[in-house]
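>>> For reference, the sequence and a predicted model appear below.
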Amino acid sequence: MGRTFDDITEPMKQFIEQQHVFFVATAPLDGAGRVNLSPKGYDSFRLLDEQRVAYLDLTGSGAETIAHLRENGRITFMFCAFEGKPNIVRLHGTGRVVRAADGEWDGLLELFDGADAADGAVRSIIVADIDRTSMSCGYSVPFMEFTDDRRRLLDWAEDKSEQDLEDYWAAKNSTSIDGLPALG
């Protein structure tokens, strides 16, 4: 049976810090809009305190999370045990987008020192205030073995200039698939 809490407990923290992948879910207010669910990897997630988290939002082919957060702020994170004891942790809250021009950018980016993310791959940092957490069994989640991170995104970004990235974001990340403003 699942258990709910108001903050990130110590067992949750320990579990989250061991995971190689997490999932981020957001949705627009319009019921006809598309729900977004994105897998995230690398060393890109940080627990800031018992009710606040941040992750490096890396350049991608879409910008649904950014668009949804700008519209309504709702966000859910999910971590699953693919190795060891079965477990699922969900963090529910309200998120916001921090870009390089924002005053808190440098301080947040320092939290990721040593992370496996090339500077050019990072387009924003998502910060979320967590108001509900839960742990559930995860009995049906399969066992999978982590072998390594994929480097393709990082290698792609290393070859890009700042202008190349700005052009890519303008072309691919200015709106969501439902037409909500994202980086545009």
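Here it is on my side, so go on.

>>> Please count neighbours and contacts with C-alpha atoms only from this point.
Noted.

>>> can you list contacts of the lengthiest helix in the chain?
When the chain is parsed with DSSP state H, its longest helix is helix 162-172. With contact meaning CA atoms under 8 Å, 6 or more residues apart in numbering, helix 162-172 is reached by Thr59, Ser61, Gly62, Ala63, Gly120, Ala157, Leu183, Gly184.

>>> among these, who's most crowded?
Using other CA atoms under 10 Å as the neighbour test, the contacts of helix 162-172 are led by Ala63, with 24 neighbours.

>>> tally of neighbours for the residue nearest to it when sequence neighbours are not counted?
Leaving out its chain neighbours, the residue that sits closest to Ala63 by CA to CA, 6 or more residues apart in numbering is Asn173, at 5.1 Å. Asn173: 24 surrounding residues under other CA under 10 Å.

>>> Would you map the helices across the chain?
10-18, 64-71, 105-110, 152-158, 162-172.

>>> Check the offset of the second one from the chain's centre.
Computed by CA atoms, centre = their mean, to the nearest Å, the chain-centroid distance of helix 64-71 equals 12 Å.

>>> okay, pairing it with this:
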Amino acid sequence: MGKIHDRISDRLREFIQAQPVYFVATAPEQGGHVNVSPKGYADTFAVLDDTTVAYLDLDGSGVETISHLRQNGRITVMFCAFSGPPNILRLYGTGRVVVPEDPGFSDLIKNFGPHPGVRSIIVVDCDRISDSCGFSVPFMSFDEDRTLLDEWAQRKDVQQKRTYRARNNRESIDGIPGLYPEETDPVTHHS
């Protein structure tokens, strides 16, 4: 039923591109809370090469992924087929946080669609690529992306975004450092 792949093949790339939602899981080094975040907007995910992927990290209510990655780097990204043939694809690896001030950010951001509220880009070097049957995943239909997150980000001016990030994105729910003070300034451009 399951299979381990040595790379992200064209078939797996097509599967990834066809999914309207994906899930990101991280955990602290010891104890604490495991985090699983659903991600939408298909144009926020990119396959960079056969073993490297990245996604656009947008403003959100927490900073768990950034905190966990900066602490230990462990991450899993999962895609499920809610239509068509059943399949679950998991990309296990080591993630890193690329903020707008980092070298390479301006090149990376070209891989994504336009979104306001860009906080960072998460890059994952995959060390295990596996898929499994997905026989119990239900059929569901995709109607359209919710635009609420982009709309929320567009309504905020620079000071409001700075204040929001300082209040909500400096540390995880377990107190693990997230965004550094100098990283709470909003990106002056969006993807």
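That came through fine. As the structure is a computational prediction, the values presented were derived from the model and not from experiment.

>>> which parts of the longest helix of structure 1 are buried?
Across helix 162-172 of structure 1, burial judged by 16 or more other CA atoms under 10 Å covers Leu165, Tyr168, Trp169, Lys172.

>>> Span of stretch 143-160 of structure 2 from start to end?
Using CA to CA, to the nearest Å, one end of stretch 143-160 of structure 2 lies 32 Å from the other.

>>> and that stretch, which stretch of structure 1?
Residues 147-164 of structure 1 are where stretch 143-160 of structure 2 lands when matched by TM-score structural alignment.

>>> Report the separation between the closest residue to Leu109 of structure 1 other than its chain neighbours and Ser176 of structure 1.
Leaving aside its sequence neighbours, Leu109 of structure 1 sits nearest to Ile125 (CA to CA, 6+ apart; 7.8 Å). Distance of Ile125 of structure 1 to Ser176 of structure 1, given as CA to CA: 18 Å.

>>> What segments of structure 1 are strands?
Secondary structure of structure 1 (DSSP state E): strands at 3-5, 22-26, 36-40, 45-49, 52-58, 74-80, 88-98, 122-136.

>>> between the last one and strand 45-49, how many degrees?
It stands for strand 122-136 of structure 1. Using axes from the mean of the first three to the mean of the last three CA atoms, to 10 degrees, the direction of strand 122-136 of structure 1 lies 70 degrees away from that of strand 45-49.

>>> about what we covered before: so which two of the contacts of helix 162-172 of structure 1 are the farthest from each other?
Across the contacts of helix 162-172 of structure 1, the longest distance by CA to CA is 19.9 Å; it joins Ala157 and Gly184.

>>> Asp127 of structure 2 maps to what in structure 1?
Under the alignment (TM-score structural alignment), Asp127 of structure 2 pairs with Asp131 in structure 1.

>>> In contact with its match, which residues?
Residues near Asp131 of structure 1 by CA under 8 Å, 6+ apart: Asp6, Asp7, Gln51, Leu91, His92, Gly93.

>>> Swap in 7 Å and give it another go.
By CA atoms under 7 Å, 6 or more residues apart in numbering, the contact list for Asp131 of structure 1 reads Asp6, Asp7, Gln51, His92, Gly93.
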